[in-house]
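Q: Pasting the sequence and the predicted coordinates here, then a few questions.
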Amino acid sequence: MKKITILLLSLVCFSGVSQSKSTGVINLTTNMTANFTLNNTTSKVSLVLTGPSDRWFSIGLGVSLGFGMGSGDLLVYTTTLTDRNYVGTITPATDASQDWTTVSDVVLSGVRTLTLERSLTNTDMNDFQLPYATTNSINLAWARSSGVSTSLANHGGTNRGFASGTFTVLGSDKFSLESSTIFPNPSNGSFTIKTNSSLSKVNVYTQTGAFVKTIEVSNDSKDIDVSISGLSTGVYLLELKNDSEKSWKKVIIN
């Protein structure tokens, strides 16, 4: 009886922490990827979306594979992100309610990385709803400008496509890069990043998104001592990366 009780308790504890599921990185086309994470605890969806930094790009959510510019939920980046919907072949209309929040917007080596957040569900009829319990996959459409341009226009036949992703429950948030800690913080520029997941690279940016430096981590270390002393005082963004995850942290230099 004692062993059974312990097993049941373990299962209850595991179900209590398994409150997130993710598609992982979905490769759309060159320089375009999407990674959705649903968090049942916060009732939020986060989307890490990459695209070319020199032109507009877009992603359609929940579309049927093989669709022909029917109606759908659309995110478009020109010089800023807009939440839109499209019907037919006309220019997609901007939603009255802009439900996505841009957490970060950084550019490195010609690739723009947007970290976005929205509630899983809302009352906006133009938004694709993502209820945690029943969302197990997502179909996507992507498009981008055929040339260097931030003016939304016809993308051309070869600059669009489709992809899909399957959500996998994350065993425990404590084993993801999201749970990484930084100490001391604030610091004089020397600090330690501690994580329960492997860490292969740290990109450092200013709060306005300007790239500062890359720190390569050997052997997928879980602890790394960082020194970025000599920088101006202020808030900096750290992009923590490994083969399957990406997470953003803030560090204060004083």
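A: Good, I have the coordinates.
Q: alpha carbons only for contacts and neighbour counts from here, please
A: Fine.
Q: any idea which element the residue at minimal distance from the centre of the chain lies in?
A: The centre of the chain sits closest to residue 48, judged by Cα atoms, centre = their mean, with a distance of 1.8 Å. Residue 48 belongs to strand 44-52 when assigned by DSSP states H and E.
Q: Quick one: residues in contact with that strand.
A: The contact list for strand 44-52 (Cα atoms under 8 Å, 6 or more residues apart in numbering) reads 31-39, 57, 110-120, 130.
Q: Filter these down to the buried ones.
A: 32-39, 57, 111-120, 130 (16 or more other Cα atoms under 10 Å).
Q: now the helices: where do they sit in the chain?
A: Along the chain, counting by DSSP state H, helices occupy 2-17.
Q: any idea how far the nearest residue to the residue nearest to the centre of the chain once chain neighbours are set aside lies from residue 28?
A: The shortest distance from residue 48 to any non-neighbouring residue, by Cα to Cα, 6 or more residues apart in numbering, is to residue 115 (4.5 Å). Going from residue 115 to residue 28 by Cα to Cα, to the nearest Å gives 16 Å.
Q: for comparison:
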Amino acid sequence: MKKITLSFIALISLAGFSQSKSTGTVALSNNVPITANFTLNNNTSQVTLVLTGPSDRWFGLGFGTQVIAGFGMDGIENGGQADLLVFTTATTPNLTDRWFNGTGNPPQDTQNWTSSNTVSGGTRTITLTRSLTTTDSNDFQMPYNTTNSINIGGVRASTATFSVGPHGGSASAGYATLQFTTLGVEDFSLNASQVYPNPSNGAFLVKTKTTLDKINVYSQVGALVKTIEVNDTSDAVEVNVSGFQKGVYLLELVNETEKSWKKVIVE
């Protein structure tokens, strides 16, 4: 009876997993070092955005945007509005929710995102969550059933500075259209977990869409060098082995039903 009950619970859980879709990680065009990964979850009514960019300067990502005259961005989708996120240490909080209002510095909007960020190897990784739809008219709305693609555009300062200003031309801007794909059961196993950035200086995130109880860190010769107990339900766990020797390490990801191995490189 116990096995039947557990199997029934598992079937219910797997059915819920199919209520998520993702763009996967997409890099912007024009060699701009910005990537974005949107995941929409119909069960929690949340969108998760994993955003990466340069760690030594301000950068921003607009979505629901359209390229104007082959270069500029405007918020002409979503009834005339589009969303914009800007990271800069010149503001508090450092990550600000903004909106397009023509040329110039986009004004700040109500902050509807929760976020965390890590820096490794010159790359800043920010993980953000927000409701799929909000009551803020300046937000780009992402209802699960009708959001099948999204246009994004990103910019970063042409030189190392955190003072938000002109980004220096098309060489510092990039654009992409992201398509959403419904996630299957295999996308929610530990094998589908992501580790980034990799290589790193020893600080990185393990992102998973299933439960994660423990992370064991092994040297390349199989010696256990660190164990991290995961005590919360966060889908992104920070691992820091920056004091270890440079080289290749193996991560053993563990939960009640699975184990999975990932290789990381510490530079």
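A: Nice, thanks for sending it over. This one's a predicted model, so the numbers in the text were calculated from it and none came from an experiment.
Q: sorry, back to before: translate the residue nearest to the centre of structure 1 into the numbering of structure 2.
A: Under the alignment (TM-score structural alignment), residue 48 of structure 1 maps onto residue 50 of structure 2.
Q: how about the nearest residue to residue 236 of structure 2, chain neighbours excluded?
A: residue 207 is the one closest to residue 236 of structure 2 (Cα to Cα, 6+ apart), at 4.3 Å.
Q: which residues does the one you found contact?
A: So residue 207 of structure 2 contacts 193, 194, 195, 235, 236, 237 (Cα under 8 Å, 6+ apart).
Q: Just those residues: which are in strands?
A: 194, 195, 236, 237 (DSSP state E).
Q: how near is the last one to residue 203 of structure 2?
A: Okay, so that is residue 237 of structure 2. With Cα to Cα as the criterion, residue 237 of structure 2 and residue 203 of structure 2 are 11 Å apart.
Q: Residue 263 of structure 2 and residue 238 of structure 2, how far apart?
A: In this view, residue 263 of structure 2 and residue 238 of structure 2 are 15 Å apart by Cα to Cα.
Q: mean shift between the strand holding residue 48 of structure 1 and structure 2?
A: Taken against structure 2, strand 44-52 of structure 1 registers an average deviation of 0.4 Å after superposition, with mean Cα distance after the TM-score superposition for structure 1.
Q: what span of structure 2 lines up against stretch 142-152 of structure 1?
A: Under TM-score structural alignment, the match for stretch 142-152 of structure 1 is residues 154-164.
Q: quick one: terminal-to-terminal distance for the matching stretch?
A: Counting by Cα to Cα, you get 14 Å between the two ends of stretch 154-164 of structure 2.
Q: what sits up against that stretch?
A: For stretch 154-164 of structure 2, the surrounding residues in contact (Cα under 8 Å, 6+ apart) are 28, 32, 34, 54, 56-62, 88-90, 105, 165-168, 172-175.
Q: List the buried residues for it?
A: Judged by neighbour count (16+ other Cα under 10 Å), stretch 154-164 of structure 2 contains these buried residues: 154, 155, 156, 157, 158, 161, 162, 164.
Q: With distance to residue 248 of structure 2 as added columns, please give those in JSON lines.
A: Listed next are the buried residues of stretch 154-164 of structure 2 as JSON lines, based on distance: Cα to Cα, whole Å:
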{"residue": "154", "distance to residue 248 of structure 2": "33"}
{"residue": "155", "distance to residue 248 of structure 2": "33"}
{"residue": "156", "distance to residue 248 of structure 2": "32"}
{"residue": "157", "distance to residue 248 of structure 2": "33"}
{"residue": "158", "distance to residue 248 of structure 2": "33"}
{"residue": "161", "distance to residue 248 of structure 2": "33"}
{"residue": "162", "distance to residue 248 of structure 2": "33"}
{"residue": "164", "distance to residue 248 of structure 2": "38"}
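Q: Would you tell me which one of the residues you listed comes nearest to residue 99 of structure 2?
A: residue 154 (13.4 Å; Cα to Cα).
Q: Which residues are in contact with the residue nearest to that closest one when sequence neighbours are not counted?
A: Distances taken as Cα to Cα, 6+ apart put residue 61 closest to residue 154 of structure 2, at 4.3 Å, once the chain neighbours are dropped. Counting by Cα under 8 Å, 6+ apart, residue 61 of structure 2 makes contact with 84, 85, 86, 152, 153, 154, 155.
Q: how close does the fifth one sit to residue 250 of structure 2?
A: It stands for residue 153 of structure 2. According to Cα to Cα, residue 153 of structure 2 stands 35 Å off from residue 250 of structure 2.
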